[in-house]
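Visitor: just the structure for this:
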Amino acid sequence: MVFDYIVIGGGSSGSVMASRLSADGHRVLLIEAGPDTPPNAVPDDILDGNPTRAYFNPDYQWPSLDATTVRDGRKPIHYEQARVMGGGSSINAQVANRGGPEDYDDWAASGAAGWSWDEVLPYFRRLECDLDFGGEFHGRAGPLPIRRVRQSDWSGFIRAVSKAYENEGLHFRPDFNGEFGDGYSVVPLTNRNGHRVSAAMAYLSESVRSRRNLTILPETTVVRLAFSGRAITGVETENMFGRPSYRASTVILCAGAIHSPAILMRSGIGPAEQLTKLGIPVVADIRGVGQNLQEHPGIAVSAYLKVGDRMAPNVSGHIQMHARYSSGYNGCPSTDMAISAVAKSAWHPLGKRLGSLYVWVNRTYSAGTIVLKDRSHAVEPEVDFNWLSDQRDAERLKQGFRFVASLLQQDSLSGVGLDPFPSAWNARAKQISKVNCINSGLTWVLALLMDSSPRLRRALIRHVITDGHSISDLINNEEHLDRFVRQNVTGNWHPTSSCRIGPASDPVAVTDPSGRVRGVSGLRIADASVMPCCPRANTNIPTIMVAEKMADAILKEDRESSAKR
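Guide: As a prediction, this is how the structure comes out:
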């Protein structure tokens, strides 16, 4: 029951941390709230290169976690966050990009000493085994395989999108993790032979799990952290066997940008005023806990595809093309926008007939909050992303909507993406995307009706699929577009920065550059919550990089301490 390190969360960062620390001989306990995915028993839907089945499996999600944007009056809506070994890497789209050098140089300039591009690149190289590229940007010996979608597997829709990009001056980049800049590319994936490779599969292999000094405890929820004064002593947990406690001199939070701050606050670390109102004894008054929450806000346009332009049934994966471009908006960096292109928008018969362009603000400035609603671990916190609260984000997302709409009007696309319409990831779309027989049958009927005639298809789009607004209605009326974007903006499941690294002089910084939580001893954070701001990338690979770098720092400190003794 006594360990050197307790790692909370078996997701992308926790898998890395448990593997690296136990490799050095330390006694490590890894606690994961969700089910395990042991080698040779990984569920088929997680292994599937197409993520839509795993993503919509409620067994892999926090069931009652909602998110909203209070400012625009939206009701809370379910926010899909993984609760399974491997975390988001077990259910996500497997996109493996890093962001740009400027992202990390900005981190360092903001007070995250040691986190510049030159200082993080070795850890990006360490984590990967790139199966396509070598050279200065890539690693070939890491645990996580990176392969790319083949251009030969592109559907007719994706090929038409590439022609539209070329007409706009966006050119092909073979390696999206090479030189950073505008362009489009095949998508790098954490995938081998058409199958997902999660962080748990890569870092918690059979040989790693056989280490006698590593204990893995799945389906166990952390209730709170335990302290003696301001020194960590361990954790209190809950599982089917009761409420066991575990002791360690160091606890490392890897529970993600939503649950890491929630665990801190339930344990008495956070804004003192909030904690006192809930009757939580204050261990350390750190007002930045749960603040500065960021996400990439986005919006989508979809279109009906003829049979020959759809994604082939034998092709693995989901997102077939990724693009980055510069908005030119005042005060924003270059390459600040991104677009994902898919030729199959969902698992069901209707989704297989729809191609989509999803545009998002790749460098966001809006910031939200995570606030406890109750001191109980059974009650999820209030998550408010506050999307588009920064005018730069709102204007660029509307500009992005106009851009993808213009792409669909080009000659190369207008004959392929038929009857385009504004699409929304709202409560109705989430409900029909659940994998079950009822939704399969309902969407099969809708798909047949859409196939039957263009006239009926347009009627279904206008009166059943959308709220009645067409793309032209929106782009020709600024008020309507603004309302549509604000009511339908959604994230990319890239939450970051809610316990950010910063200098001691920063009143809302939560950790130092090595992940130590300020004001307490023995407690660290090593997940996406410490990122000073959200990088211009899908966040899985940056999160793994953070864990690799934090683990390296911990081990170096431990060796230096041992040498002094």
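
Visitor: contacts and neighbour counts: CA atoms only from here.
Guide: Noted.

Visitor: ok now stretch 167-175, how far from the chain's centre?
Guide: Distance, stretch centre to chain centre, for stretch 167-175: 25 Å (C-alpha atoms, centre = their mean, to the nearest Å).

Visitor: who touches that stretch?
Guide: Applying C-alpha atoms under 8 Å, 6 or more residues apart in numbering, the external contacts of stretch 167-175 come out as 133, 165-166, 182-186, 325.

Visitor: so which of the residues you listed are in strands?
Guide: 183-186, 325 (DSSP state E).

Visitor: what helices and strands are in contact with the helix or strand containing residue 562?
Guide: With elements taken from DSSP states H and E, the one containing residue 562 is helix 540-564. Where contact means 3 or more C-alpha pairs under 8 Å, 6 or more residues apart in numbering; DSSP states H and E, helix 540-564 is packed against helix 12-23, helix 117-127.

Visitor: the shortest one vs helix 540-564, what angle?
Guide: Using axes from the mean of the first three to the mean of the last three C-alpha atoms, to 10 degrees, the inter-axis angle of helix 117-127 relative to helix 540-564 is 100 degrees.

Visitor: which strands and helices sit next to helix 117-127?
Guide: Judged by 3+ C-alpha pairs under 8 Å, 6+ apart, the packing partners of helix 117-127 are helix 101-109, helix 540-564.

Visitor: and residue 450, which of the ones you listed is closest to it?
Guide: Closest approach to residue 450 among the helices and strands packed on helix 117-127 (C-alpha to C-alpha): helix 540-564, 36.3 Å.

Visitor: got a list of what the closest residue to residue 103 other than its chain neighbours touches?
Guide: The shortest distance from residue 103 to any non-neighbouring residue, by C-alpha to C-alpha, 6 or more residues apart in numbering, is to residue 535 (5.6 Å). Residues counted as contacts of residue 535 (C-alpha under 8 Å, 6+ apart) are 98-100, 103-104, 362-363, 542.

Visitor: now do the strands in the stretch 451-565 of the chain.
Guide: 523-525 (DSSP state E, counting those that start in this stretch).

Visitor: identify the farthest-apart pair in the ones in strands among the contacts of stretch 167-175.
Guide: Spatially, the most separated pair among these is 186 and 325, at 15.2 Å (C-alpha to C-alpha).

Visitor: list the buried residues in the helix holding residue 562.
Guide: 540-552, 554 (16 or more other C-alpha atoms under 10 Å).

Visitor: what does stretch 163-176 give?
Guide: 163-165, 170-173, 175-176.

Visitor: most widely separated two among these?
Guide: Longest span within the buried residues of stretch 163-176, C-alpha to C-alpha: 164 and 175, 19.8 Å.

Visitor: for the comparison step, fold the sequence that follows:
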Amino acid sequence: MSGKTPKVVIVGAGSAGLMLADGIADRADVTIVEGGIDPGSPAPRQMLYDYIFPASLDWGYRSTKGVPLLRGKVVGGSSSVNSSAGVRGQQWDFDPWGEGWTWADCLPALRANETDLQFGDADHHGDSGPIVMTRLKPGPIDDAFTAACLAAGHPEAPDHNAPGALGIGPWPTNRVDEGRWGTLAGVMPGLRGRVTLLAETTAHRVVITDGRARGVELTEAGESGTRVLPADVVVLSAGAFGTPELLIASGVDLPGVGEHLQDHPWVMLNALADPDLIAERPVSGSLLRLGLGGDPHEEIQIFPFSAHLYDMSRPVGEVSFAVGLMAPRSRGSLRVTPEGTAIDLGHLAEEIDRRSLAEGVRVAADLLDRVAATGIVTIPDNPWWRADDLEQQVVARAETYNHPVGTARLGDDDDPTAVVDRRLRVRGVDGLMVADASVMPAITRANTNLATMMIGRRAADLIEL
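Guide: You can find the predicted model right below:
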């Protein structure tokens, strides 16, 4: 595209979209199309500290079982409304992604994105990126949980993002002054004046003619009609639900679109505690990561947090001990039907997932007993996790950890189910890319936000301008 400044339209101002924009803003004419609001810069206090948001900041997705699937409808995407959990994944997560996406390929982007306040001088961390990483002072329940884990033989893990780390330690979290530090707070301020942001603007489809993306059909805020925003390159960064919807609406008929959906299922073991003790560290305190049977690939997360913080109908003194299955085999799908978008998460469809999550609950139950023995929490009578039919119990109680990935996954040319190639180009359509969690060929054994930001940063290196 020599001789002119290329026009790039990015659909989605979330974790990946803003990182991509940041990487190319000085060599392209970039327009970002975002369906949600722009809260402005600096990010307002409620976007930094609130945990319950109005429905207007959620895309309103529901699973086929009617379960809400929260996705941030706001600049910064889900990084503006999540819990800022900053576990990024291990070498064994990325190496199976293959050529161009191994740990060695992805680590430079992970480092470039972060400023790690405790471990920034380590060669596997960054010290000058826009996303500030830190570990918060634990509260009393975190201290009791940590002591229980150590007593049970789990090793200490002061840095959960160190290569090979497993064990008990503080949550890595992207926060500044304990406020949520996603791409709205960390990246968007530096983009203002360098890109065009069209907030509260609906993207309907990518306009494709003669096998090439020509632009995006959209409706801007306050307008009733549509117009086409021309582009030399269109990048879909609308997330694991929004991107396949747009591909389908645009007539991209590839067998992998909407397939291979993965998500981390989790269950809660709830106990009661003094509300004042919970309030000292309601979230982002301690985290146990363990490999079932000693296999680090079979990872389980266990950690306590305030149930009331996310659901005000729960008692103020209720603390949830979450158990997350981080290496699920089960897969679901997203289908666009005349009745709407049907999202089947596929949780625990595979027997091995049911067994593994049940085993994770047994580990958590033992730890909870140890914590309760100190008197800091009280376990309810006849708790569900002591039932004989534990596998059935976890199937009935499994919820979403809200980490959907894989619905437009990357792969090799000989993989008929791959939607994008290793440079994130949509197969069969020139000038069209995908850069978000939907391209992950397999879910990371970690909270997916930092890996999604990494994909955006990698896309800035891969885009052909």
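
Visitor: TM-score for this pair?
Guide: After superposition, the two chains reach a TM-score (TM-score structural alignment, normalised by the length of structure 2) of 0.94; 457 aligned residues with a C-alpha RMSD of 2.0 Å.

Visitor: picking up where we left off before, residue 200 of structure 1: which of the helices and strands packed on helix 540-564 of structure 1 is closest?
Guide: Comparing those by C-alpha to C-alpha, helix 12-23 comes nearest, at 5.5 Å.

Visitor: mean deviation (superposed) between that closest one and structure 2, please.
Guide: Its matched residues in structure 2 lie on average 1.3 Å from helix 12-23 of structure 1 after superposition (mean C-alpha distance after the TM-score superposition for structure 1).

Visitor: how close does the equivalent of residue 141 of structure 1 over in structure 2 sit to residue 160 of structure 2?
Guide: Counting by TM-score structural alignment, residue 141 of structure 1 lines up with residue 128 in structure 2. As judged by C-alpha to C-alpha, to the nearest Å, residue 128 of structure 2 and residue 160 of structure 2 stand 20 Å apart.

Visitor: give me the number of residues near the residue mapped onto residue 415 of structure 2 from structure 1?
Guide: Alignment note (TM-score structural alignment): residue 415 of structure 2 maps to residue 506 of structure 1. By other C-alpha atoms under 10 Å, 12 other residues sit near residue 506 of structure 1.

Visitor: where exactly do the strands run in the stretch 1-150 of structure 2?
Guide: 7-11, 29-33, 61-62, 68-69, 114-116, 131-135.

Visitor: mind putting those strands in a markdown table, mean neighbour count and distance to residue 334 of structure 2 included?
Guide: Putting the strands of the stretch 1-150 of structure 2 into a markdown table (neighbours: other C-alpha atoms under 10 Å; distance: least, C-alpha to C-alpha, whole Å) gives the following:
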| stretch | mean neighbour count | distance to residue 334 of structure 2 |
| --- | --- | --- |
| strand 7-11 | 25 | 19 |
| strand 29-33 | 24 | 23 |
| strand 61-62 | 16 | 11 |
| strand 68-69 | 18 | 12 |
| strand 114-116 | 22 | 32 |
| strand 131-135 | 24 | 31 |
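
Visitor: the helix or strand containing residue 321 of structure 2 maps to which residues in structure 1?
Guide: According to DSSP H and E, residue 321 of structure 2 maps onto strand 318-325. The aligned range for strand 318-325 of structure 2 in structure 1 is 354-361, by TM-score structural alignment.

Visitor: mean shift between the matching stretch and structure 2?
Guide: Stretch 354-361 of structure 1 sits 0.9 Å off on average (mean C-alpha distance after the TM-score superposition for structure 1).

Visitor: for the aligned residue in structure 2 for residue 385 of structure 1, which non-adjacent residue is spatially closest?
Guide: With TM-score structural alignment as the criterion, residue 385 of structure 1 lines up with residue 345 in structure 2. What sits nearest to residue 345 of structure 2 in space, not counting adjacent residues and going by C-alpha to C-alpha, 6+ apart, is residue 332, at 4.6 Å.

Visitor: residues contacting the one you found?
Guide: Taking C-alpha under 8 Å, 6+ apart as the test, what residue 332 of structure 2 contacts is 259-262, 343-347.

Visitor: just residue 22 of structure 2 next, same as before
Guide: For residue 22 of structure 2, the contact set (C-alpha under 8 Å, 6+ apart) comprises 187, 190-191.

Visitor: and residue 7 of structure 2? What does it align with in structure 1?
Guide: Using TM-score structural alignment, the partner of residue 7 of structure 2 in structure 1 is residue 4.

Visitor: can I assume that match is in contact with residue 28?
Guide: Yes. Contact criterion C-alpha atoms under 8 Å: residue 4 of structure 1 and residue 28 qualify, at 6.1 Å.

Visitor: ok, the counterpart of residue 55 of structure 2 in structure 1 to residue 442 of structure 1 distance?
Guide: By TM-score structural alignment, residue 55 of structure 2 lines up with residue 58 in structure 1. Look at residue 58 of structure 1 and residue 442 of structure 1: by C-alpha to C-alpha, they are 20 Å apart.

Visitor: what's the separation between the equivalent of residue 18 of structure 2 over in structure 1 and residue 214 of structure 1?
Guide: When structure 1 is aligned by TM-score structural alignment, residue 18 of structure 2 is paired with residue 15. From residue 15 of structure 1 across to residue 214 of structure 1, the span is 11 Å (C-alpha to C-alpha).

Visitor: more neighbours, the two?
Guide: Set residue 15 of structure 1 next to residue 214 and count neighbours by other C-alpha under 10 Å: residue 15 wins out with 28 against 22.

Visitor: can you name the residues that contact that one?
Guide: So residue 15 of structure 1 contacts 86, 199-200, 203-204 (C-alpha under 8 Å, 6+ apart).

Visitor: over in structure 2, see which of those survive.
Guide: Using both residues aligned by TM-score structural alignment, their matches' C-alpha atoms under 8 Å, structure 2 keeps these contacts from the contacts of residue 15 of structure 1: 86, 199, 203-204.

Visitor: which one of the contacts of stretch 167-175 of structure 1 is nearest to residue 260 of structure 1?
Guide: Among the contacts of stretch 167-175 of structure 1, residue 325 lies closest to residue 260 of structure 1 (C-alpha to C-alpha), at 32.7 Å.

Visitor: need the contact list for the closest one.
Guide: 170, 181-183, 334-338.

Visitor: if we use 7 Å, what do you get?
Guide: 182-183, 335-338 (C-alpha atoms under 7 Å, 6 or more residues apart in numbering).

Visitor: hang on, the earlier thing: ranking the contacts of residue 22 of structure 2 by neighbours, who comes first?
Guide: Taking other C-alpha under 10 Å as the neighbour criterion, residue 187 ranks highest of the contacts of residue 22 of structure 2 with 21 neighbours.
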